[in-house]
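Enquirer: Provided below are the primary sequence and the corresponding predicted coordinates.
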Amino acid sequence: MSALLDGLPPSVLSLAYLVSATLFITGLREMSHPRTAARGNLVSSVGMVLAVGITVLWFDILSPLVLLVALVVGTAVGVWLATTVETTQMPQLVGLFNGLGGGASVLVAGAELVGRAGSAEAAALQSSVVTGAAATTGLIGAVTFCGSLVAAGKLHGLSEHPVHYAGERVLKPLVALVAVGAGVVLVLQPAAFGPVVRADWVPAYWTLVLAASLLGVLLVVPIGGADMPVVIALLNACSGLAAATTGFVLDNSILVIAGTLVGASGMILTRIMCRAMNRSLGNVLFGGYADVARRSDDADDPYEGRVMSTSPEEVEMLLDAARRVVIVPGYGMAVGQAQHAIAELARLLAANGVDVAFGIHPVAGRMPGHMNVLLAEANVPYERLRELEAVNPTFAETDLVLVVGANDVVNPAALTDESSPIAGMPVLHVWEAETVVVSKRSLSPGYAGIPNPLFTRGNTYMLFGDAKETMQALVTEYKERHSP
C-alpha cells in the first residue's frame, strides 16, 4: 500500500470501487439520451479517474508524482484529440479507441503471466479460471485491436470495399483453431508442471495473441465500409469483454464491473444495429452485401429518362409553400460536412412557422449515432430528432421531405422486392410525403449496390451537387425571399 494510504482499512478500497461502479452505471444511464449524454460521459469519467487513482495508489503501482504526470499527459492528448479531430472523423477515432482498449488488455494480461511465471506466485496461476481468463483476454483483445485498426482504416476511406481472397473460408477457421489451441495449451500446461510453474508455457500466450491478431484482420477485411456501424458496436463490446476478463486475471473487481458494462452495452447496441438492417450478426461478419451479384454499373441504366432534377431556387419555392418538413440526413451529409447549413435551414424554416423535424435511421452513417453527433455539433435541438419508429407514421402528413445524402435507408425496394439484398430492412417511408427532394452528388447506388426506385417516383425531385454547397445555396435563396 502507498504511504499516502498507509493505515487505511481494506474497506476503503471496496468503498471506492463501489462509488466508481455507481458512477459508471449512472453515467451509462445518462448516455442513453442525447440531451444528457455529455453529462453521462463526464460522470463516467469521474468514476474512471477514481477507480484508476485508488488502484494505483493502493497497490503502490506508481508514485503519486508519476501518476500525476500520467494524468496530465493523458488529459493533454484527450484535449488535443477533442479539438483537432473533425466530427466527421469520429467513427475512425471511436474505432481506434476500441482497439487501444483491447490492446491494453492483451498487454496487461500478458505482463501478469510473464511476471509470475517461474516465481513463487506462479502457483496462483495454476487455477484454470485465471489461465482461462488470460487466454480469453488474449483472444478477444488481439482480435479487437487488429480488427479495430482495419475498421478505422476503412472508415477513413483507405479501403471501404470488401476484400476477398482465395481460401478465405478455410483460412479464417484455421487461424481461429490455432488461437484456440494455444489457449488450451495455456490453460492445461501449468497443471502439468506441478507446484512450480516454469516459464516455458508463457510463449503459448503470445502464440495465441499472434494468431488472434491475424484473425482480427481476416474477419474485418472482407466487410464493406457501410457495415461499420455494426462492426464498431461489436468491437466496442469486445473491448469491454477483454477488460472484464483481465479483471479476473488481476483479481480486480472494478475492472470486471467496468468491462462487463461496456461489453453488455456494446452487445445491445450491436443487436439494435443488426435489427435496423434486418440482418444477423453472422451475415454481417461472414456474408454481407458483397456476396450478392448486383453490380448495377454493368446493367442498363434503370434511371434513364425517368428522373426529375431540380434546383435550389425551385426547392426554395417548395419549402415556401410547405407547413411541415422532415429532413433525413445520411452519410452524404457527413462527407460533405453539410450539417451546419442544414441546421441553419431548419432554424429559418422554424422561424417562419414551419414544423421541422429530422428523421434519423439507426444505421445512417458510419457509426451508431453518427447523424445525432453531427446534428448536435450544429446545435440542432434534440426535440427535433425523430427515430425511425416515431417519424414513419408522420410522413403521410408531411408536405416535403428533404433527403440529404441518404440512399438505402430510404429505398422502398426493402418493402416491395423480396429478392433485394435489403429486403425486410426497416427504412424511412419518405415516399409517403407529398413531395420528396433528394440531395445527392449523383445517381450512384448506396452500400447495397442496388438502384433506388425512390429516385424515379412521380413525387421525387433530385437535387444534384455537393451537399454542403447545395444546402448553402438553398439557405441563401430562402434568406433572400424572406428577408425584410
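Expert: Here it is on my side, so go on.
Enquirer: going forward, measure contacts between C-alpha atoms and count neighbours the same way
Expert: OK.
Enquirer: quick one, helices of the stretch 351-484 of the chain?
Expert: For the stretch 351-484 of the chain, the helices defined by DSSP state H, counting those that start in this stretch cover 370-377, 388-391, 413-416, 467-482.
Enquirer: possible to save these as CSV with distance to S280 and mean neighbour count?
Expert: Listed next are those as CSV, based on distance: least, C-alpha to C-alpha, whole Å; neighbours: other C-alpha atoms under 10 Å:
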stretch, distance to S280, mean neighbour count
helix 370-377, 21, 20
helix 388-391, 20, 16
helix 413-416, 16, 17
helix 467-482, 32, 18
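Enquirer: distance to S439 for those - can I get that in CSV?
Expert: Putting the helices of the stretch 351-484 of the chain into CSV (distance: least, C-alpha to C-alpha, whole Å) gives the following:
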stretch, distance to S439
helix 370-377, 16
helix 388-391, 20
helix 413-416, 19
helix 467-482, 6
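Enquirer: to V106, which of those helices lies closest?
Expert: With C-alpha to C-alpha as the criterion, V106 lies closest to helix 370-377 of those, at 29.0 Å.
Enquirer: quick one: the strands in the stretch 201-350 of the chain?
Expert: 324-329 (DSSP state E, counting those that start in this stretch).
Enquirer: tell me the angle the helix or strand that contains G95 makes with helix 370-377.
Expert: In this structure, G95 sits in helix 90-116 according to DSSP states H and E. Interaxial angle, helix 90-116 versus helix 370-377 (axes from the mean of the first three to the mean of the last three C-alpha atoms, to 10 degrees): 110 degrees.
Enquirer: helix 90-116: how far from the chain's middle?
Expert: 17 Å (C-alpha atoms, centre = their mean, to the nearest Å).
Enquirer: next up, a structure to set beside the first:
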Amino acid sequence: MHADVLTRWLPEAIRACYLIAALLFILGLKRMSSPRTARGGVVWAGVGMLLAVLATLLLPGMHHLGLIVLGIAVAGGLAWWSGKRVAMTDMPQMVALYNGMGGGAAAAIGVFELVGAARVAAMGGVDAMAPAALVLAVLGVLIGAVSFSGSLIAFAKLQGWMDRRFVFPGQQVFNVLILLLAVVLGGVLIFAPPAMAVIAGFLLAALAFGLLMTLPIGGADMPVVISLYNALTGLAVAFEGFVLQNEAMIIAGTVVGAAGTLLTQLMAKAMNRSLGNVLFGSFGAAAGEAQAIDGAQKEIEAPDAAVMMAYAERVVIVPGYGMAVAQAQHKIWEFAHQLIERGVKVRFAIHPVAGRMPGHMNVLLAEAGVPYDLIVDMEDVNPEFPNTDVVLVIGANDVVNPVAKTDPASPIYGMPVLDVVAAKQAIVIKRGRGKGFAGIENALFYADNTRMLFGDGQAMAAQLVSELKSLDA
C-alpha cells in the first residue's frame, strides 16, 4: 500500500520541487540585478539548482545512480576548489569555460538522443523520436556545440593562449558555408532516418562554426561574446529539456537564455554594435589606416598627483582591467576615502564593458567596500566630466580612448566611451607604454590635459595614500 502511494505521488512531488526550484531561479536572478542583493540572489539560485538535482535523482526509472552521484561529487569538488583559487582577474576566463561546458553538455545530450534514434532506425525500428523532439534535439546540438567551441576560443583569448584576432580573406563567406553545411546536415537528420555518419558530420560542422565565428573577434569585444554564448547555452539547455521532458531544464534554460539575450543586447548597445554584427561581424577590424596621434606622453610624480587631487573639488576615478591585475582596488578605495574625508567629492565611473566581462569592475569595487552610491554609469557621468577637476584612470584604456568618436578608421570607432578627455585634468596610472586590449594607441594619453603616472597600480595607489597622509601630518 505504501509503495503504491509513493509511486503515485512521487512524480507530483518531483514536479512541485521543480516549480519551487524555478521560483528560486527567477527570484535569484532578480536579486542579482542589484549589487546590494546579488550575493543573496546567487545563494537562492544555488538552492534552487540543488533542489532540482535532488528531485531529478528521485525520478522513476533512473539508472546508474552511483555513477551520477560520483560524477556530481568529483565535478562539484573540482568546481569548488577552482572557484576558491581563481583570481578575480581570471574570473572572465572561468565564466567562459564553465559556460562552454554547459553548452557542451546540452549538445552531448542531443547527440546521445540522436545516436539512440539512429540505432533504432538501423535495426528497422520506427518512431524512435517524436518529430518535435527530433527538431529540438538537432537545434540543441547545433546551438550547444557552437557555444561550446566558441567559449573555448574566448577562454583561450582571455587567457592569452592565442592571438586576439585571426582573420583570412573570404572568412565571412567561408563561415556562412560552414553554417549552411551544419543546417543542411541537421535537416537531413530531421527529415530522414538518423545515421551515424550524418550525426558526426553535423556535430563537427557545428563545432567548426563556433570556432570560426569567434576567431576574428577582437579582445575588446569579449564581454559581448561571453554574454552571447551564455544566452546560447541557456537556449540549448531549454531545447534539450523539452527532448528529455524535464521541467527543470526547460525553466532553467529559458531563464538563462532570456537573461543572456537581454545582457547581450545591452552589451552590444554599449559597444554601439547591432546583434547581427555581434554574430557575424569581424570585431575590431579597422576600416582603414588609423589617424596619427600628435604630441607626447607627459609624466607626473605621485606627490604632485596627490596634491592635485587633494585640493580638487571633484574627482572621478575610472577603474579598468589593469586595476584588477594589480589588485589595487583596496588601496584605491583607501585613497578615495581619504579624499572624501578632506571634503573632495569622489565618484567611480564604470563603463558597461570595462574589464573582461559584464560587471567585472562593479564586483572588484564591491569587494573593496566601495559604497554603491559612489558608483555611476557612463551615461550619468559623461555630462559631468567638463566640470570635473581631476579624473584618475587606473588600468582603463580602450573605454576612455577618444578616437572612438574622432577616427572612423579606428577599430573602436562608434563605441561609446567615457569622456575623460573633456575633464580639466586627467591622471593615468599605467604600468608601461603598451597598448590596450584592442591593440591601438590611446589618444587620451597624449592629450594636453593628461599626465601619466607610470608604475604598478597597487604600488602607485599605495604611494598616493602615503603622500595624502603626509599632507595632513
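Expert: Everything's here; your move. It should be emphasised that the depicted structure is a prediction, and the values quoted were computed from it without experimental measurement.
Enquirer: quick one: TM-score?
Expert: After superposition, the two chains reach a TM-score of 0.91 (TM-score structural alignment, normalised by the length of the second structure), with 468 aligned residues with a C-alpha RMSD of 2.6 Å.
Enquirer: ok, back up a step: tell me which residues of the helix holding G95 of the first structure are tucked away?
Expert: For helix 90-116 of the first structure, a neighbour-count test (16 or more other C-alpha atoms under 10 Å) marks 90-110, 113-114, 116 as buried.
Enquirer: ditto for stretch 339-354 of the first structure
Expert: Neighbour counts over stretch 339-354 of the first structure (16+ other C-alpha under 10 Å) mark Q339, H340, A341, I342, A343, E344, L345, A346, L348, L349, A350, V354 as buried.
Enquirer: restricted to helices, list these.
Expert: Per DSSP state H, helices hold the following members of those: Q339, H340, A341, I342, A343, E344, L345, A346, L348, L349, A350.
Enquirer: need the residues you listed in TSV (columns: distance to T75 of the first structure).
Expert: Formatted as TSV, those follow (distance: C-alpha to C-alpha, whole Å):
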residue	distance to T75 of the first structure
Q339	29
H340	29
A341	32
I342	33
A343	31
E344	33
L345	37
A346	36
L348	39
L349	41
A350	40
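Enquirer: now, the most widely separated pair of those?
Expert: Spanning the widest gap among those are Q339 and A350, at 16.3 Å by C-alpha to C-alpha.
Enquirer: which parts of the stretch 201-350 of the first structure are helices?
Expert: Counting by DSSP H, counting those that start in this stretch, the stretch 201-350 of the first structure has helices at residues 203-220, 228-250, 253-277, 281-286, 312-321, 331-336, 339-351.
Enquirer: can you tell me which of those is most buried?
Expert: For the helices of the stretch 201-350 of the first structure, the largest average neighbour count (mean count of other C-alpha atoms under 10 Å) is found in helix 228-250, namely a mean of 27.
Enquirer: what do we get in the second structure for V209 of the first structure?
Expert: Under the alignment by TM-score structural alignment, V209 of the first structure pairs with L203 in the second structure.
Enquirer: wait, that match sits on I143?
Expert: No: if you go by C-alpha atoms under 8 Å, L203 of the second structure and I143 don't touch, sitting 10.3 Å apart.
Enquirer: from memory F239 of the second structure sits against L134, does it?
Expert: No: using C-alpha under 8 Å, F239 of the second structure is not in contact with L134; the gap is 10.3 Å.
Enquirer: between the helices of the stretch 201-350 of the first structure, which gets nearest to L57 of the first structure?
Expert: Distance to L57 of the first structure, taken as C-alpha to C-alpha, is lowest for helix 253-277 among the helices of the stretch 201-350 of the first structure, at 14.8 Å.
Enquirer: average offset of that closest one relative to the second structure?
Expert: Mean deviation of helix 253-277 of the first structure relative to the second structure after superposition (mean C-alpha distance after the TM-score superposition for the first structure): 1.1 Å.
Enquirer: which residue numbers in the second structure go with that helix?
Expert: Residue span in the second structure matched to helix 253-277 of the first structure, by TM-score structural alignment: 247-271.
Enquirer: turn the helices of the stretch 201-350 of the first structure into JSON lines, columns for distance to L186 of the first structure.
Expert: Listed next are the helices of the stretch 201-350 of the first structure as JSON lines, based on distance: least, C-alpha to C-alpha, whole Å:
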{"stretch": "helix 203-220", "distance to L186 of the first structure": "6"}
{"stretch": "helix 228-250", "distance to L186 of the first structure": "13"}
{"stretch": "helix 253-277", "distance to L186 of the first structure": "21"}
{"stretch": "helix 281-286", "distance to L186 of the first structure": "28"}
{"stretch": "helix 312-321", "distance to L186 of the first structure": "65"}
{"stretch": "helix 331-336", "distance to L186 of the first structure": "45"}
{"stretch": "helix 339-351", "distance to L186 of the first structure": "51"}
